[in-house]
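J.: The following block contains a protein sequence and its predicted model.
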Amino acid sequence: MKATLCLTLIMGWIGFIGFTQSPVSNFLNSLHQTQLDKALFQFTDDSRESWHFFPASMLEKRGIQLMELSPSQKDFFHIMLKSHLSQSGYQKAMKIIDLENILLELEGNANMRDSEKYYIAFYGNPKTDAIWGWSFEGHHLSLNFTSIGNHVSFAPRFMGASPATILHGKRKGQRVLALEDDLGLELINSLDSNQKNEAIFRKTNFREIVTFVESKAEPLETAGINAEALDQQQQKLLWKLIYEYISAMPEDLAKKRIEDVKKEQPNNIYFGWAGATSSRQPHYYRIQGKTFLIEFDNTQNNANHIHSVWRDFNGDFGRDLIQEHYKKSNHN
């Protein structure tokens, strides 16, 4: 059911940790009622935990599309998005969207490839509700934020790139999600033969991230090499790779999150590999800890098509924060 929010109810809400109220309220205040009817839903709406990374022409998402916004409304939206991401996270998101223009040049399919077919949806009332969230989603991008009091969840978070390396035209050689690929390859190739035997748990790559678009990600079977079996330099590479995913968050929250992950201890974290160990050949890796999972594949289109995701086993869509909220409240 759509949330029956009025513009007058949007003003003046208190923001969550690290963010002022202005970016969200300014964006919502810029929308007219017909747009709000498209963008706002009840927090309990089934679509909140239904996510994907397909082109909108293949599987639409509820919400309002970028193409339905005026130039000034788009400005407000980008300010809001920047307030929820780090500079590098925002830049990655913009580069991912811009790849739709490259695909349009290559394929000529304007219905399938459109950088304006990205959806914005709000769940709950940011002014009156203790729990609310919003998402931004389209081809190769799914960003999901859930706010509970003074805390915010940033998962699940999917980023993809096709082409991962632009092979033709004025932008030839440009790469999106390069570090996610390069650091993984650097780490697997830093291992000695015994370590590689542990890390490579499958000779053939997966065609897709294993958790795909499941609403709730369950821990995968333990596979790969334990972080404690890595030497000091290899562990530095592993933490650098993990942080590359976390760093899409605002900087202060990213630093707090990497500290929390490190508290899980290296013996709870595994790095696993499947497929080739050289670039431009299909490969997949995962990093799994007690509370989180990273999956990465570069397998399609002659290993020039990346899918990557961060999942929180208990925290996707703010489930852990919601559970804690209800424990501390009078709700039963």
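T.: Cool, got the structure.

J.: use CA for all of it now, contacts and neighbours both
T.: Will do.

J.: would you list every one of the helices in the stretch 1-150 of the chain?
T.: Using DSSP state H, counting those that start in this stretch, the helices found in the stretch 1-150 of the chain span residues 7-10, 22-30, 33-39, 71-84, 87-107.

J.: mind putting these in a markdown table, mean neighbour count and distance to residue 278 included?
T.: Rendered in a markdown table, the data for those read as follows (neighbours: other Cα atoms under 10 Å; distance: least, Cα to Cα, whole Å):
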| stretch | mean neighbour count | distance to residue 278 |
| --- | --- | --- |
| helix 7-10 | 14 | 51 |
| helix 22-30 | 20 | 43 |
| helix 33-39 | 17 | 43 |
| helix 71-84 | 17 | 34 |
| helix 87-107 | 18 | 23 |
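
J.: In addition, the following structure is provided for comparison:
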Amino acid sequence: MITSETPSLSRRALLGSIPVLGLLAVSACSSPTSPATPSATTTAASGAASASTSASSSAGSTAAGSVTQLAQAFQATLGNDLQAQLLQDYSLANAKLWSNLPQALLSGGMGGGPGGGGGTGPRVGLNLADLGEAQLAAFNKLLAAATGSTKGLGYEEIQQHLNADEYLAANGGGSDYGRTGYYIAFLGTPTEAGTWEFQFGGHHLAVANTYTNGSLAGATPSFRGIEPNGAFDYNGASNQPLAVKEAAFAALLAGLTADQQSQAKLGKTYSDLLLGPGQDWAFPTTEEGIQASGLSAEQKKLVLAAIAGYVNDVADDDAATILKRYETEIDDTYVAYSGTTALTEQNDYIRIDGPSVWIEFSMQRGIVLSGNHPHSLWRDRSTDYGGTKA
């Protein structure tokens, strides 16, 4: 377990001041946490009133409480200068600007490839550090609506994730880490007609939800990594952002018999993700591992639970729809791993490869801290970037 004394409140900690969410184990029974209204040291940008009028008039018949409406409401809190940073062209080139690396390491652009950070340059959009109190409150409502209410996943996981990057900043990472390294972009204009993407990301995090005619068209690529891994204390509360995902993977492998584990074991070592940043649509053409059609009903449930650990990072109704599709494809889905079944050692690796779903989890060496930490990724063969390929 990784713990520390409560750090003094830095500019990053004051930014947003989102209440720290305690560690939520798989069996937690506390009630869901509503999006909190954060405080901030910056003030709202000028022109917010006129922006609000403009956004309201463009909302039209947008459903109250929908992601589109909340995106419009967030945009309305921004002045013209901040709106210009937020609103980017809807293009595949912009959609690909996500990475697992801190923004400072992307300033010169980096090539794709496993372990390389991927992408073609720095993230676009509005820096989280530039939002004032009302703007942060509006953003958190949007983020909660887009990422769902499942305990320990979605919105809750992201808040703990931001706490983890603050922890890194205070424990050796310095200014390259923390909430100030996260960016928000709308690729295209949020409306109920046409296509746009809600993009939010920074170190170890990529949210890329694409909406067409008001409905979710794709929620991938979706990247989740974390350092420190395991439980850590931040501002008096315990956090463990990837606890649910890691527990589901461990349960899946532990639920296989020794013979099934042998069938699932890959013949080579995987030191990072195959389909990380910059590796779009590079899905292997040959399945490896054990096919779920040969598993028992209970073992199939374990596979689906591991998949749900990623799908439930999107809005609840959308997640249920996606999970139904993946469940219909379960018999043609494969599970494969390398390293140990504990998934705690460097180069431990697991993947789930189906007709649509692709999920990878890879244990890496520590960068800022000693010990290991995971990278993980959810992709979809047909709906990555909302299906946009050009």
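T.: Received the coordinates, thanks. In this text, all values refer to a predicted model and were calculated from it rather than measured experimentally.

J.: Could you report the TM-score for this superposition?
T.: Their TM-score after superposition, calculated using TM-score structural alignment, normalised by the length of the first structure, is reported as 0.86; 314 aligned residues with a Cα RMSD of 2.5 Å.

J.: Residue 324 of the first structure: which of the helices of the stretch 1-150 of the first structure is closest?
T.: helix 71-84 (22.3 Å; Cα to Cα).

J.: Report the aligned residue range of the second structure for that closest one.
T.: Using TM-score structural alignment, helix 71-84 of the first structure corresponds to residues 133-146 of the second structure.

J.: one step back: redo the helices of the stretch 1-150 of the first structure as a markdown table? Include distance to residue 308 of the first structure.
T.: Conversion of the helices of the stretch 1-150 of the first structure to a markdown table gives the following (distance: least, Cα to Cα, whole Å):
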| stretch | distance to residue 308 of the first structure |
| --- | --- |
| helix 7-10 | 34 |
| helix 22-30 | 27 |
| helix 33-39 | 27 |
| helix 71-84 | 19 |
| helix 87-107 | 12 |
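
J.: nearest to residue 166 of the first structure, of these?
T.: helix 87-107 (8.1 Å).

J.: Now do the strands in the stretch 201-350 of the second structure.
T.: Using DSSP state E, counting those that start in this stretch, the strands of the stretch 201-350 of the second structure run over 205-212, 215-218, 222-225, 232-234, 237-239, 290-291, 334-338, 349-353.

J.: Can you say which of those is nearest to residue 280 of the second structure?
T.: Residue 280 of the second structure sits nearest to strand 222-225 of all the strands of the stretch 201-350 of the second structure, at 12.1 Å, using Cα to Cα.

J.: which helices and strands sit right next to that closest one?
T.: Counting by 3 or more Cα pairs under 8 Å, 6 or more residues apart in numbering; DSSP states H and E, the packing neighbours recorded for strand 222-225 of the second structure are strand 205-212, strand 372-380.

J.: How about residues contacting the first one?
T.: Surrounding strand 205-212 of the second structure, the residues in contact under the criterion Cα atoms under 8 Å, 6 or more residues apart in numbering are 95, 98-100, 146, 192-201, 216-225, 385-386.

J.: before we move on, what about the last one?
T.: Applying Cα under 8 Å, 6+ apart, the contact partners of strand 372-380 of the second structure are 204, 220-229, 272-273, 275-276, 310, 344-346, 356-366.

J.: residues in the first structure aligned with that strand?
T.: Following TM-score structural alignment, the partner segment of strand 372-380 of the second structure in the first structure covers residues 304-312.

J.: ok, now the shortest one?
T.: Strand 205-212 of the second structure corresponds to residues 141-148 of the first structure when matched by TM-score structural alignment.

J.: cool, stretch 244-252 of the second structure as well?
T.: Residues 179-187 of the first structure are where stretch 244-252 of the second structure aligns, with TM-score structural alignment as the criterion.

J.: The matching stretch against the second structure, how far on average?
T.: After superposition onto the second structure, the average distance of stretch 179-187 of the first structure to its aligned residues comes to 1.8 Å, using mean Cα distance after the TM-score superposition for the first structure.

J.: what does that stretch rub up against?
T.: Contacting residues not belonging to stretch 179-187 of the first structure are listed as 234, 237-238, 240-241, 244-245, 277-279, 285, 296, 298 [Cα under 8 Å, 6+ apart].

J.: Swap in 10 Å and give it another go.
T.: Where contact means Cα atoms under 10 Å, 6 or more residues apart in numbering, the residues beyond stretch 179-187 of the first structure that reach it are 164, 178, 189-190, 230, 233-238, 240-245, 271, 273, 276-279, 283-286, 296-298, 306, 308.

J.: and it, which residues are buried?
T.: 180, 181, 183, 184, 185, 186, 187 (16 or more other Cα atoms under 10 Å).

J.: Which position in the second structure pairs with residue 273 of the first structure?
T.: Residue 273 of the first structure maps onto residue 337 of the second structure when the alignment is built from TM-score structural alignment.

J.: Measure how buried its match is and give me the count.
T.: The burial count assigned to residue 337 of the second structure is 29, neighbours taken as other Cα atoms under 10 Å.

J.: and the gap between the closest residue to it other than its chain neighbours and residue 375 of the second structure?
T.: Counting by Cα to Cα, 6 or more residues apart in numbering, the nearest residue to residue 337 of the second structure once its immediate chain neighbours are dropped is residue 350, at 4.1 Å. In this structure, residue 350 of the second structure and residue 375 of the second structure are 11 Å apart, going by Cα to Cα, to the nearest Å.
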